[in-house]
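Peer 1: With the sequence up front, the predicted model follows.
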Amino acid sequence: MAEPVYLRPTAFLDAPFGSLGKALRLAGSLTWFSAVELIERRGPARIVPVAEVDAELDGPGRAILARITAPRPPLVLGPRTVPLDTPQVMGILNVTPDSFSDAGAHHGDAAAAASAGIGMAAAGAAIIDVGGESTRPGARPIWEGDEAARVLPVIERLAGAGTAVSLDTRNAAVMAQGLKAGARLINDVSALTHDPRAAGIVADAGCPVVLMHHQGTPETMQDAPDYEDVLLDVYDWLAERIAAAEAAGIERSQIIVDPGIGFGKTLRHNLALMNGLALFHGLGCPLMLGASRKRMIGALDNEAPVGRRLGGSLALALAGAMQGAHLLRVHDVPETMQSIRVWRGMRDVALTL
């Protein structure tokens, strides 16, 4: 049996003018690509111009290319619709006492937490992602009752204010309660592997779900992460999780994928994923990137602490946007929105010249 071929869009363009037949639009985003890297696990990778790529592909390869170029439909989150033809920001709202990013600033005060979420929405975040269990490296699991008590009052307030709410949890009981409280999207860092009931909850709700790659558990994931080829291994793992979700009754159109920056990866792994991010469009699902304030930024900048990682967070967000990421999960919403608006303005001008 022939080795599978992976397709990574590359040679990106600001606009397709003058490139008829030589450039393709990337997953309905504001990025076009004029070449494809054909990758095999056991052979050398090759860069092929878009104009010649069809002749290089068999049926499965052409199916991957079709997924890469297909527009992603909007996310329908209750009364809110989030289009995916431009990068959208998901604001992070942790209500844990031990969040790595804010040391528990929103823990224990649902009204203040909801107010912070509403502020992020006012600044431009399309979705607010509420989490009540820390999954940072070394974190230990908590009782799902405590997790629910943290997130439900915040979700109810945000949903009541008309905000589109995502629930960041890996526990089925919390998912079920959060969806009743007004959450419209489930963001599961375990990709529905932690709780065997989770896939059924999501399927019954018919809501979108984020499947994030991880290796190990939060307690152990940074002990000794190891891959044969991190880019291809993460791609294959996510493909398997998509298939499992579909088998559980979740529509592929409701699945979002996240390569899981920092979850069971070294600095070298994270950089490889960022550089090869466009590969994941071959899965045919919207792509989410969560690199905000991650340790990789400190590792590249003299161990800068969490509070001094804004510049690196913006650099990674823009790198994601340039490779067609549909959702950017971030802590610093106003600053990220400004960077995306400037980037979008440059693209808009390129498209009108």
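Peer 2: Arrived safely, thanks for sending. Residues are numbered from 1 along each chain as shown.

Peer 1: going forward, measure contacts between C-alpha atoms and count neighbours the same way
Peer 2: Noted.

Peer 1: Just the strands from the chain, written as ranges.
Peer 2: With strands called from DSSP state E, the chain shows them at 6-13, 24-25, 32-40, 43-49, 75-77, 80-82, 88-94, 127-131, 165-168, 185-188, 209-212, 255-258, 288-289, 327-330.

Peer 1: Turn these into a markdown table, including distance to residue 233 and mean neighbour count.
Peer 2: A markdown table is the format used below for these (distance: least, C-alpha to C-alpha, whole Å; neighbours: other C-alpha atoms under 10 Å):
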| stretch | distance to residue 233 | mean neighbour count |
| --- | --- | --- |
| strand 6-13 | 11 | 22 |
| strand 24-25 | 25 | 22 |
| strand 32-40 | 12 | 21 |
| strand 43-49 | 16 | 14 |
| strand 75-77 | 27 | 18 |
| strand 80-82 | 30 | 14 |
| strand 88-94 | 26 | 26 |
| strand 127-131 | 27 | 27 |
| strand 165-168 | 24 | 28 |
| strand 185-188 | 19 | 26 |
| strand 209-212 | 13 | 26 |
| strand 255-258 | 13 | 25 |
| strand 288-289 | 17 | 26 |
| strand 327-330 | 22 | 25 |
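
Peer 1: Use this one as the comparison:
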Amino acid sequence: MDSLAAAPGTGPATSPLRLVRSVRAPRRFEELPDGRTLVMGILNVTPDSFSDGGSFEETGAAVDAGLKMHYEGADIIDVGGESTRPDSVRVSPEEEQARILPVVRALVKAGVLVSVDTMNASTAEKAIAAGAVLINDVSGMDVDPQMPELIARTGVHYVLMHSRGAVRSRDPKASYESVVDEVISELSRIREGFYAAGVSPEQIIIDPGLGFSKDGEANWELLRSLDQLNGLGHRVLVGASRKRFLGTLLATEGRPVPPRERDDATTAVTALAAFSNAWCVRVHNVSPSAAAVKTTAAWKG
């Protein structure tokens, strides 16, 4: 973990672990800040994610990156061990767990609040045992049948994301007559299965699934309708960071800009989502979004 640079004023001998412990971190989900939109840092422990695949494949590098995002202002670090980029190949739950569990344990030990991005109930269960407080499930309408019972039994919080069809397809079933109404209806239907298993409404967080089975205009329409999504009665998570519809927005000569050149647009979405009362934004580049949510909170008073 020596690769993490010390913050100004800490001196070169300050370790990342001591650096993070100098910041008061919430130890439980209930201790997360209230009164502003939260920032979730994305930590992909995979070789093939669309934006940063391979950057944090080694455990030490992943832990360093998670601690750095935490120090930059991430309220939660979301650790994922399986890419969902278009045409990526599924990995076994065992491989997924081998990638993420050492990272989860190290971050939790350092006082970081950890979420785990997984579609597998077996991985979720082991991650919760390792200290994760939130399960971020992008499986959409194909939820692992064991997931509702696990969430009910453990009492952790759960992100229910909207998607149609295989999450790795480019735009499966991306045609909607009224995308906002249909997303709300389909999320409500999936939610009933969790209620039936004993999951409380307070445990569920809604994610409209930007970029998952949605084209660019559908994504913008959902972002313009965050008030209606909030009307479901749950916290709302917005995950627009570096996504293709932002690359298309910034296209030059008809070519979308690459993922790492989409951070300014991501920060703009963060500010607007915060102004529209999103509970949390999920981002690759934490520092600008952390500044944006604080600025928006001050603007709103």
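Peer 2: Now that the structure is in, tell me what you want to look at. Every value quoted in this text rests on a predicted model; they were computed, and no experiment measured them.

Peer 1: ok, back up a step: let's have the strands of structure 1 in a markdown table, adding distance to residue 101 of structure 1.
Peer 2: Below are the strands of structure 1 laid out as a markdown table (distance: least, C-alpha to C-alpha, whole Å):
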| stretch | distance to residue 101 of structure 1 |
| --- | --- |
| strand 6-13 | 32 |
| strand 24-25 | 35 |
| strand 32-40 | 34 |
| strand 43-49 | 38 |
| strand 75-77 | 27 |
| strand 80-82 | 26 |
| strand 88-94 | 9 |
| strand 127-131 | 12 |
| strand 165-168 | 15 |
| strand 185-188 | 18 |
| strand 209-212 | 19 |
| strand 255-258 | 19 |
| strand 288-289 | 17 |
| strand 327-330 | 11 |
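
Peer 1: burial measure for residue 213 of structure 1, as a count.
Peer 2: 24 (other C-alpha atoms under 10 Å).

Peer 1: shouldn't it be in contact with residue 258?
Peer 2: Yes - taking C-alpha atoms under 8 Å as the definition, residue 213 of structure 1 is a contact partner of residue 258 at 6.4 Å.

Peer 1: Tell me the spacing between the residue mapped onto residue 184 of structure 2 from structure 1 and residue 282 of structure 1.
Peer 2: If you follow residue 184 of structure 2 across to structure 1 using TM-score structural alignment, you land on residue 235. With distances defined as C-alpha to C-alpha, to the nearest Å, the gap from residue 235 of structure 1 to residue 282 of structure 1 amounts to 9 Å.

Peer 1: re the thing from before, just give the nearest non-adjacent residue to the match of residue 184 of structure 2, would you?
Peer 2: Sequence neighbours aside, residue 280 is the residue nearest to residue 235 of structure 1 in space, at 6.4 Å (criterion: C-alpha to C-alpha, 6 or more residues apart in numbering).

Peer 1: After alignment, which residue of structure 2 pairs with the one you found?
Peer 2: So, by TM-score structural alignment, residue 280 of structure 1 is matched to residue 229.

Peer 1: I'd like to know how many residues surround the residue nearest to residue 235 of structure 1.
Peer 2: Residue neighbour count, defined by other C-alpha under 10 Å, stands at 32 for residue 280 of structure 1.

Peer 1: quick one, which of the strands of structure 1 is nearest to residue 59 of structure 1?
Peer 2: Nearest of the strands of structure 1 to residue 59 of structure 1, taken as C-alpha to C-alpha: strand 6-13 at 13.0 Å.

Peer 1: In structure 2, which residue range corresponds to that closest one?
Peer 2: The aligned range for strand 6-13 of structure 1 in structure 2 is empty, by TM-score structural alignment.

Peer 1: now that strand, how far from the chain's geometric center?
Peer 2: For strand 6-13 of structure 1, the gap between its own C-alpha mean and the chain's C-alpha mean amounts to 19 Å (C-alpha atoms, centre = their mean, to the nearest Å).

Peer 1: contacting residues around residue 195 of structure 1?
Peer 2: Applying C-alpha atoms under 8 Å, 6 or more residues apart in numbering, we find residue 195 of structure 1 in contact with 170, 171, 172.

Peer 1: Please tell me how far it sits from residue 171 of structure 1.
Peer 2: 6 Å.

Peer 1: ditto for residue 94 of structure 1
Peer 2: Following C-alpha to C-alpha, the distance that separates residue 94 of structure 1 from residue 171 of structure 1 is 16 Å.

Peer 1: Same question for residue 128 of structure 1.
Peer 2: Using C-alpha to C-alpha, we find residue 128 of structure 1 at a distance of 19 Å from residue 171 of structure 1.

Peer 1: Alignment lookup: residue 225 of structure 1 to structure 2.
Peer 2: Residue 225 of structure 1 is assigned residue 174 in structure 2 as its aligned equivalent, the criterion being TM-score structural alignment.

Peer 1: residue contacts, residue 294 of structure 1?
Peer 2: Neighbouring residues of residue 294 of structure 1 by C-alpha under 8 Å, 6+ apart: 261, 262, 306, 313.

Peer 1: can you put those in a markdown table and add neighbour count and distance to residue 268 of structure 1?
Peer 2: Below are the contacts of residue 294 of structure 1 laid out as a markdown table (neighbours: other C-alpha atoms under 10 Å; distance: C-alpha to C-alpha, whole Å):
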| residue | neighbour count | distance to residue 268 of structure 1 |
| --- | --- | --- |
| 261 | 24 | 11 |
| 262 | 22 | 11 |
| 306 | 16 | 20 |
| 313 | 23 | 17 |
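
Peer 1: for the stretch 201-301 of structure 2, what spans make up the helices?
Peer 2: Along the stretch 201-301 of structure 2, the stretches classed as helices by DSSP state H, counting those that start in this stretch are 216-223, 226-230, 244-249, 263-275, 286-300.

Peer 1: and residue 101 of structure 2, which of those is closest to it?
Peer 2: Taking C-alpha to C-alpha as the criterion, helix 286-300 is the member of the helices of the stretch 201-301 of structure 2 that comes nearest to residue 101 of structure 2, at 22.4 Å.

Peer 1: what packs against that closest one?
Peer 2: Helix 286-300 of structure 2 is packed against strand 38-44, helix 59-72, helix 263-275, with contacts defined by 3 or more C-alpha pairs under 8 Å, 6 or more residues apart in numbering; DSSP states H and E.
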